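K.L.:
pasting the structure only:
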């Protein structure tokens, strides 16, 4: 395991993995500030993510995401939930790995389908004729990138947020304190 600063905890993984739910609970338990990178982008721009995708495309969104992540990783004592595609950018991966303990919340395509079935705020799924195919493709590209920077990989299928938070805390307590 790579020794990382445990003053920050970064959650990565696909949509529907539970990053926001687990992040909020983890932050509360560890008395840290919770930040969701997508919500931060929306706050800074004053519009929602689907609107950014519509007006600027995915490339425009990714530029905004990169700036937000570069800013957020420099904060201290945060739990950061990243967007599922944040790991596509090598600079984002380096920044996350260098500034905190990275937890990859792994979710199967089945779980992602179930958890995103009624979501209308997922630009990559909005117009997809075959959501399973889209999610499978995204996971095949992103899974190795999540694993590349993860200090901890946790399967989330069939597991409660409470249990996952407990396991993350146990793992964090085993990591040597930063110098």
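P.N.:
That came through, no problem. None of the values given here were measured: they were computed from a predicted structure. Residues are numbered from 1 along each chain as shown.

K.L.:
going by C-alpha atoms from here, please, whenever you check contacts or count neighbours.
P.N.:
Noted.

K.L.:
how about residue 103, secondary structure?
P.N.:
Secondary structure assignment for residue 103 (DSSP: H, G, I helix; E, B strand; the rest coil): strand.

K.L.:
which ones are touching it?
P.N.:
Residue 103 sits next to 9-12, 150-154, 168 when contact means C-alpha atoms under 8 Å, 6 or more residues apart in numbering.

K.L.:
that one and residue 20: what is the separation?
P.N.:
13 Å (C-alpha to C-alpha, to the nearest Å).

K.L.:
follow-up on the earlier one: out of the contacts of residue 103, which are inside strands?
P.N.:
Within the contacts of residue 103, residues falling in strands by DSSP state E are 9-12, 152-154.

K.L.:
list just the nearest of those residues to residue 131.
P.N.:
Nearest to residue 131 among these, counting by C-alpha to C-alpha, is residue 12 at 20.6 Å.

K.L.:
wait, the closest one sits on residue 79?
P.N.:
No - assessed by C-alpha atoms under 8 Å, residue 12 is found out of contact with residue 79, at 11.0 Å.

K.L.:
ok, the two, which is more surrounded?
P.N.:
A side-by-side neighbour count of residue 12 and residue 79, using other C-alpha atoms under 10 Å, places residue 79 first with 32 against 29.

K.L.:
three-state assignment of the more buried one?
P.N.:
Residue 79 ends up strand, using three-state DSSP.

K.L.:
ok, the one 4 residues further on next?
P.N.:
Going by three-state DSSP, the secondary structure assigned to residue 83 is coil.

K.L.:
take the one below as the second:
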């Protein structure tokens, strides 16, 4: 799966501008981090493990969370991946509990401030 994921990221980051939402583990591979950072504008939507647990505690479709202590699993994943997300990202938005429209506005504002879009 990770080989296919890396191939798709490589291909899509060389194409026309688009929004690409990666899976959480995409940053585990150095070539993915490099391709994403060098070829795109990466927005890291940062959520705390506690916030993620609140949102996902009833979700049975996430294999990584089907463990005895899913909150601890989220904390472990965050500790491993957060530095990689930060390395890859050009922008970071803390998600907290705002609405989707508020998050979109925060992202657009970040891109505008960086001169990436027109107001």
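P.N.:
Yep, that arrived. As the structure is a prediction and not an experimental result, all values here were calculated from the model.

K.L.:
TM-score of the superposed pair?
P.N.:
Here the superposed chains carry a TM-score of 0.90, computed using TM-score structural alignment, normalised by the length of the second structure; 116 aligned residues with a C-alpha RMSD of 1.3 Å.

K.L.:
about what we covered before: among the contacts of residue 103 of the first structure, which two are most distant?
P.N.:
Farthest pair in the contacts of residue 103 of the first structure, by C-alpha to C-alpha: 9 and 154, 14.0 Å.

K.L.:
which one's more surrounded, these two?
P.N.:
Neighbours were counted for residue 9 of the first structure and for residue 154 using other C-alpha under 10 Å; residue 9 has more, 28 against 16.

K.L.:
how far away is the counterpart of residue 166 of the first structure in the second structure from residue 51 of the second structure?
P.N.:
Residue pairing (TM-score structural alignment): residue 166 of the first structure is matched to residue 105 of the second structure. Applying C-alpha to C-alpha, the value for residue 105 of the second structure to residue 51 of the second structure is 20 Å.

K.L.:
who has more neighbours, these two?
P.N.:
residue 51 (16 against 12).

K.L.:
name the SS class of the more buried one, please.
P.N.:
helix.

K.L.:
that one contacts residue 96, doesn't it?
P.N.:
Yes - contact criterion C-alpha under 8 Å: residue 51 of the second structure and residue 96 qualify, at 7.0 Å.

K.L.:
please enumerate the helices of the second structure.
P.N.:
Assigned by DSSP state H, the helices in the second structure fall at 2-12, 30-39, 49-56, 70-88, 100-113.

K.L.:
so which of those helices comes closest to residue 64 of the second structure?
P.N.:
Comparing these by C-alpha to C-alpha, helix 70-88 comes nearest, at 7.7 Å.

K.L.:
residues in the first structure matched by that closest one, start to end?
P.N.:
By TM-score structural alignment, helix 70-88 of the second structure lines up with residues 131-149 in the first structure.

K.L.:
mean shift of that stretch relative to the second structure?
P.N.:
For stretch 131-149 of the first structure, the mean deviation from the second structure after alignment is 0.5 Å (mean C-alpha distance after the TM-score superposition for the first structure).

K.L.:
got the contact list for the residue nearest the centre of the second structure?
P.N.:
Centroid-nearest residue in the second structure, with C-alpha atoms, centre = their mean: residue 44, separated by 4.9 Å. Residue 44 of the second structure makes contacts with 85-86, 89-93, as judged by C-alpha under 8 Å, 6+ apart.

K.L.:
what does it align to in the first structure?
P.N.:
Residue 44 of the second structure maps onto residue 104 in the first structure, by TM-score structural alignment.

K.L.:
over to residue 56 of the second structure?
P.N.:
Per TM-score structural alignment, residue 56 of the second structure is aligned with residue 116.

K.L.:
how close does that match sit to residue 152 of the first structure?
P.N.:
24 Å.

K.L.:
ok, now residue 92 of the first structure?
P.N.:
18 Å.

K.L.:
cool, and residue 131 of the first structure?
P.N.:
Distance from residue 131 of the first structure to residue 152 of the first structure, by C-alpha to C-alpha: 28 Å.

K.L.:
what sits against the residue of the second structure positioned farthest from its centre?
P.N.:
Going by C-alpha atoms, centre = their mean, the residue of the second structure most distant from its centre is residue 68, 25.0 Å out. Contacts here follow C-alpha under 8 Å, 6+ apart; on that basis residue 68 of the second structure touches nothing.
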